[in-house]
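>>> The following comprises the amino acid sequence and a computationally predicted model.
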Amino acid sequence: MKYNPTESLIPAPPAQWPGGRGEMAGRVRGHDWASTPLGAVETWPQSLKTAVDLMLASRQPVYIAWGPELTSLYNDGYIPILGTKHPDGLGKPYADLFAEIWEEYRPVLAATMAGEAQHFVDKPVGLAGRTGLSTSWFTFSWTPLRDEAGAIAGFYCAATETTEKVRNEEALRESKEAALRQSEARYRTLFDSMDEGFCVLQLILDDDERPVDYRYVETNPAFERQTGMKDALGKTIRELVPDIEPYWFDIYGKVALTGEATRFVNHAPSMGRWFDVNAFRIGEPHRRQVAVLFKDITDRKRAEDALRRSEERQRSALSISTVGVMFWDDKFGLTEVNDAFLSMTGFSREEALGKTWQELTPEEFFSPSLRAVEEVTTRGENTPYEKQYFRKDGSRWWGLFAARKVGDEIVEFVLDITARKEAEAALRESEARFRHMADSAPALIWMSDDQGRIVFANMHYDYLFGRPASEMTGSGWRDIVHPDDLEEFEQTFLEAFQERRPIQTEVRVLDRHGAVRWLRCEGVPRLDDAHRFLGYTGCNVDITAAKVAEERRDLLINELNHRVKNTLATVQSITSQTLRTSETAAEAREAIEGRLIALSRAHDVLTRENWEGADLYEIVEQAVAPYSSQGEDRLHLKGPEVRLPPRTALSLAMMLQELATNAVKYGALSSSAGEIRIAWEVDPAEPPQLQLRWEESGGPPVQAPTRRGFGTRLIERSLAQDLGGDVRIVFAPTGVVCTVVAPLAPA
């Protein structure tokens, strides 16, 4: 609240007291003082008049209380402080004027009147009469005033209102406190959400300044998870972990005393944990406080220890002399073997490394090996299986194999079971054991007698063909063979049977649903201990998926051959015709390169679409792209979305290349003002007809050529023939116009 002094409301004659032109000077002169305890002005002591003169002359707000009732006087500067109490406050006793604070200030007033000066800074005062201000702040002093006899007759109050300053300071303080609270909230959120443990330690030193303990003065929520210690705040580590290792005091003591931060990994056996720790001093050095950010890495250390133990066990396993160990890469080439495997095979380590399983495996055991490879590849390990392996001298030995994928490698273990297999040879003809084994196998297993008749078929036949396995014996198996393959299959079996050699062939069969499936059929002669021929034992493997893949591959190869031949024929025609019509080698090279590039761009589009077709807009855009400069708008393309067959796409690309090349040399693109519009639409006739128009304008005047060049003949004849439609070029004076009408066969 500000107050601007005005001219005196009551002009004062020069002889009147008090002098001055301020409002309050006039009011003091005109007031009826005779009706107050002070009496008429003429009776006032000089000490009071002097004080009043001093008050009225001051620019600072001043208030004087005088006499037994402390009658009120004040200057212009004090008017805003009184508010609505002005002007009636003049001449009132202090107790009446300031009734609202009388009881509060009675002791202060008594002390002042006893001769004790008072001084207050930014004192809140609940004054009435100040609109909108229930409380105001002032810096003021009360000075005792004495009369001519030296007795204290009143007091002199010099005041400065500091309400605005205090409120601004308070607002600033509240703003800072709010910002601090917000900052602390963010810090607390971060502090509480950290996964790492955090704590502040207060180091405890002995008389020799050696660290002997520390107290937890702050912890975060993750502290308990990371340490396992509950209610640690305010406690020392010795209280929580009495047998804590002394080296923790040495580490944290050094940080606290030197201020050098440290990062380390350490074990706390007393807590059964490993910690990754980052420690640094905080606060003043004399406070001996250390902040610790840490993480429990016990699980990681245990995993590392387990890995070391596993590696040690692996090294021990590799040293076993009875179990061969092989390491394969992802292409199943040997990368490492142990001594036991080398002993089984007779190879040196240098001779063994790099070999594939196919080089070590007899061909008749490829099937189980392939199954094992597929199992390892798809599910990470294979079911243990038996097969023969070659030794270095070409002889064979039997092994029991099991493999597992570990990282990027495959580890395989093999046990030499040759002796066991030889011992079992005498029992191989046991009907019950063989039937149990065969019927449990997930493959088609069969046996013949020495006359070639099927005497056994396992239960997998029932599963695959929906017929009891017993119906496969004799000649019943013929019913499942595809009629077109039966004669050849029988002839193959008969020839191998007569020569007593292994059988390996492929045949089509009809499964239980009547669907055609492919089987790889393998059979080997079965001999008794005297090497007499007993018949064949065979296994048929379903290779339908592989056959389908082969057919698809052959189809793709044939399609590729067809497209390559067509492309080469096109290139041959372009080269031959261009060389025939070009006058110079440079002209021929430029023409051939441009046409081949156009062909290449069209091939790129078709390749992205797997040669199933192409979008007409993309073909046109690719063809004219080399002739479109940045910032120019000379090539205008317009038309609906149209799918083109591959042959049509190539033909149009060649046509557009020829037209664009001619436009650059002689037509619209040979001048800066020329433009080309390429527009197309589809006539919904049956079959639909593509109608495309190339139109040049703004170029030099056009004259029809005296003879048709190769480019023109290529467009009007060869490409028209490829498109199966009509292509016409008109050399209009305003620019070349080329129209195409061609049927749209399916892409």
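Great, that's in hand.

>>> all contacts plus neighbour counts: C-alpha atoms, from now on.
Noted.

>>> surely residue 636 meets residue 678?
Yes: between residue 636 and residue 678 there is a contact under C-alpha atoms under 8 Å: 6.1 Å.

>>> And those two? Which one has more around it.
residue 678 (19 against 12; other C-alpha atoms under 10 Å).

>>> Okay, and the more buried one sits in which element?
In this structure, residue 678 sits in strand 675-683 according to DSSP states H and E.

>>> Would you mind getting the angle between the helix or strand following that strand and strand 675-683?
Scanning forward in sequence from strand 675-683 by DSSP H and E, the next helix or strand is strand 689-697. Computed with axes from the mean of the first three to the mean of the last three C-alpha atoms, to 10 degrees, the direction of strand 689-697 lies at 170 degrees from that of strand 675-683.

>>> what's in contact with whatever helix or strand comes next after strand 689-697?
Using DSSP H and E, the helix or strand that directly follows strand 689-697 along the chain is helix 710-713. By C-alpha atoms under 8 Å, 6 or more residues apart in numbering, the residues outside helix 710-713 that reach it are 577-578, 581, 658, 729.

>>> Okay, one more to line up with it:
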Amino acid sequence: MSIGINRSQLAQMFAHAPGFMALVTGPDHRFELTNPNYQKVIGHREVIGRTVGEVLTDAVAQGYLDLLDQVYRSGEAHRADSALYAVQAEPGGEVVDRYVDFVFQPLKEDGRVWGIFIQGMDVSDRHRADRALALSEARYGALFAAMATGFCVIEMKFDASDRPVDYRIVEGNKAFEEMTGLVDPYGKWVSEIAPGLEQHWFDLYGGVARTGEPVRFENPADIFGRWYDVQALRIGQPGAWQVAILFNNITERKQSETRQNALLELNDAIRDLTDAGDIAQASAQVLAKTMGVSRAGYGTVDTVAETITIARDFNQPGVSSIAGVLSFRDYGSYIEDIKRGETVAIDDVARDPRTADTAEALRAISAGSFVNMPLMEQGRVVAMVFVNHATPRHYTDSDLRLMREVAERVRSATERARSEAALRDSEAQFRVFAQSTPIQIWASWPDGSLYWFNPQVYAYMGAKPGELDGPDGWLERLHPDDRDEAVKAWTDAMASGQVYEAEFRMRRHDGVYRAFRIRAEPVHDEDGRITRWVGTSTDIEDFRRQSAELARFNETLEEQVAERTSALMQAEEALRQSQKMEAVGQLTGGIAHDFNNLLAGISGSLELITNRIAQGRHAEVERFTVAAQGAAKRAA
């Protein structure tokens, strides 16, 4: 670009120009004109008639010459913004850095460049302001980018009736994008990126833009269970108001508050319950209402049969109970996880591979999503806390923590109820035993104050309930000679925690003293501290009397034994003689019987021989003679 102007006009213009001005001519760029401000740039030297190369000889000058050569050859203007120069305000004065915007304009005549017009403006203040602004923006940009607080600026859109109908997001930080899930939303109207947004939000932020009144509120949990603390305030200038919005994620705090409130409600609900089923039902109700699920309950698990037995469950209106015995395999394969003691949390039964094939069966019992949390005892699964929801939903870590805390409190409450029931049964049995036994039974606190006695104590002493209570109520009923020893033994036992044993005499209601053997044992809590003493008092008066009689009997026992022994020895000798005579009689009787048998054989044979001779049957005589001889030999 060329300028139609002569030298005289240039000289006059230079004299009054406020900025930096110079005119160089010819291909060697010889100074023709300069103004006072330009003299500051070149150090107040006389340069008219000299070339730029002669005046400026440093490295900066070489770049300056190259730039002038380019403009001179091309005939095209060149602009250098915020160029840094050393400026000397007065001859011999301080040199300071200044930023200058320069324009190099070629001067032409008949289409030929004959010189270059150099014009500059000192923009140091603007440059510093721009740099300060850029630095500030960089700092705040880094701050907003690093903030965990979400931040965005919106610009409202109003209709002809000044009613807010939309807004667009001007800028925001990374936390804002992460919290909202919006990708590159800047410059876009919300109706484009989130269609169907409620008019409530337009009215809310529009009110801030119009009135300048800031607002702060807590945004209810989104579909992911996240809560936000939101602040909105007006920024900008009249006619161009914008609204800055800050989002703080308060999910953890809200979830913690929700859990604490639920646990407080649970404590109130189960405090006075003594039945394990009632405790489980109350906890299921608190769990279902707090988590906003369709059903909650508790059941016992049989990992071998792969079943769960649900006595009762809590169901929201319109949801049917599933109480009874259910087979896990009818609803998926997640029983394998439960057997390992792992919590099963499924957000959508149709999408999880463990339940995809049985999704219809699960949806039929209002379990489009669920959590099953097994409870362990001695390394094995024995029960399960569960929640079901009719539709898919996400279960957060906070949900699982709440279920776990509820399960632990239910177990503690159940154990407490069982322990209290067992204690009541034990106390009932103890009362029956204590009232039916003939032995006197009593109890005392750790300091020795007696507070309970069975009826036998009152009957023996003729006392009324309360008369024997305290540390000394029993002492006046002891025999005076036995009190000191009894008290010392009791004091030593309480100090050492050892079993208390003593014998002393106690006065009966009719004034008679009878001897008793006393024994008491300490009862300890889980930490080993003595909580009470339980003792017995056994009447040994009759036993002592019998022992005395036995002692007197033992004194004459030796003489009685000697006399008895002598009598026994005489009786034994007579018995032996009698036994001998009896044996001889038995022996001689046997011999006589056997000998008579032999004589019968001999006499019989002789009689037969006589008969045969008389009959003349001499041939048979020899046979009977042989028989008689045999009998005679046996007799011999």
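Yes, it's here. Keep in mind it's a predicted model, so treat the numbers as computed, not measured.

>>> Got a TM-score for the two of them?
For this chain pair, the superposition-based TM-score is 0.34 by TM-score structural alignment, normalised by the length of the second structure; 315 aligned residues with a C-alpha RMSD of 6.9 Å.

>>> still on that earlier bit, looking at the contacts of helix 710-713 of the first structure, which are in helices?
577-578, 581, 658 (DSSP state H).

>>> Just the buried residues of the residues you listed.
By neighbour count, with 16 or more other C-alpha atoms under 10 Å, these hold 577-578, 658 as buried.

>>> which one of these is nearest residue 122 of the first structure?
residue 658 (95.2 Å; C-alpha to C-alpha).

>>> was I right about the closest one contacting residue 595?
Yes: between residue 658 of the first structure and residue 595 there is a contact under C-alpha under 8 Å: 7.5 Å.

>>> Mind listing what's buried along the helix or strand encompassing residue 301 of the first structure?
Using DSSP H and E, residue 301 of the first structure maps to helix 298-318. Within helix 298-318 of the first structure, the residues that qualify as buried are 298, 318, counting by 16+ other C-alpha under 10 Å.

>>> Buried residues of the helix or strand just after it, list them for me.
Remark: after helix 298-318 of the first structure, the chain's next helix or strand is strand 323-328, criterion DSSP H and E. Judged by neighbour count using 16+ other C-alpha under 10 Å, the buried positions of strand 323-328 of the first structure are 323-328.

>>> Same list (the residues you listed) but as CSV, adding distance to residue 222 of the first structure.
Shown next, in CSV, are the buried residues of strand 323-328 of the first structure (distance: C-alpha to C-alpha, whole Å):
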residue, distance to residue 222 of the first structure
323, 49
324, 50
325, 46
326, 47
327, 44
328, 45
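
>>> which among those gets closest to residue 218 of the first structure?
Of the buried residues of strand 323-328 of the first structure, the one sitting nearest to residue 218 of the first structure (C-alpha to C-alpha) turns out to be residue 327, at 54.0 Å.

>>> separation between residue 55 of the second structure and residue 39 of the second structure?
12 Å (C-alpha to C-alpha, to the nearest Å).

>>> Quick check: buried residues in the strand holding residue 678 of the first structure?
Buried residues in strand 675-683 of the first structure (16+ other C-alpha under 10 Å): 675-676, 678-680, 682.

>>> Out of those, which comes closest to residue 121 of the first structure?
residue 675 (88.0 Å).

>>> so how far is residue 636 of the first structure from the closest one?
8 Å.

>>> just residue 499 of the first structure next, same as before
78 Å.

>>> Neighbour count for residue 55 and residue 39 of the second structure, which is higher?
Between residue 55 of the second structure and residue 39, residue 39 has the larger neighbour count (other C-alpha under 10 Å), namely 21 against 16.

>>> Quick check: that one vs residue 457 of the second structure, distance?
Per C-alpha to C-alpha, residue 39 of the second structure is found 126 Å from residue 457 of the second structure.

>>> Ok, residue 402 of the second structure next?
On the measure of C-alpha to C-alpha, residue 402 of the second structure and residue 457 of the second structure end up 53 Å apart.

>>> Name the residues of the helix or strand where residue 183 of the first structure lies that are buried.
Residue 183 of the first structure belongs to helix 163-193 when assigned by DSSP H and E. Within helix 163-193 of the first structure, the residues scored as buried using 16+ other C-alpha under 10 Å are 163, 166, 191-192.

>>> And the next helix or strand past that helix?
Next helix or strand after helix 163-193 of the first structure toward the C-terminus (DSSP H and E): strand 197-205.

>>> Tell me which other helices or strands that following strand touches.
strand 211-219, helix 222-227, helix 247-258, strand 289-296 (3 or more C-alpha pairs under 8 Å, 6 or more residues apart in numbering; DSSP states H and E).

>>> where do the strands sit along the stretch 401-550 of the first structure?
409-416, 444-448, 454-457, 503-510, 516-527, 533-542 (DSSP state E, counting those that start in this stretch).

>>> can you list those strands in CSV and add mean neighbour count and distance to residue 560 of the first structure?
Output for these, formatted as CSV (neighbours: other C-alpha atoms under 10 Å; distance: least, C-alpha to C-alpha, whole Å):
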stretch, mean neighbour count, distance to residue 560 of the first structure
strand 409-416, 20, 37
strand 444-448, 23, 38
strand 454-457, 21, 44
strand 503-510, 18, 27
strand 516-527, 19, 26
strand 533-542, 19, 29
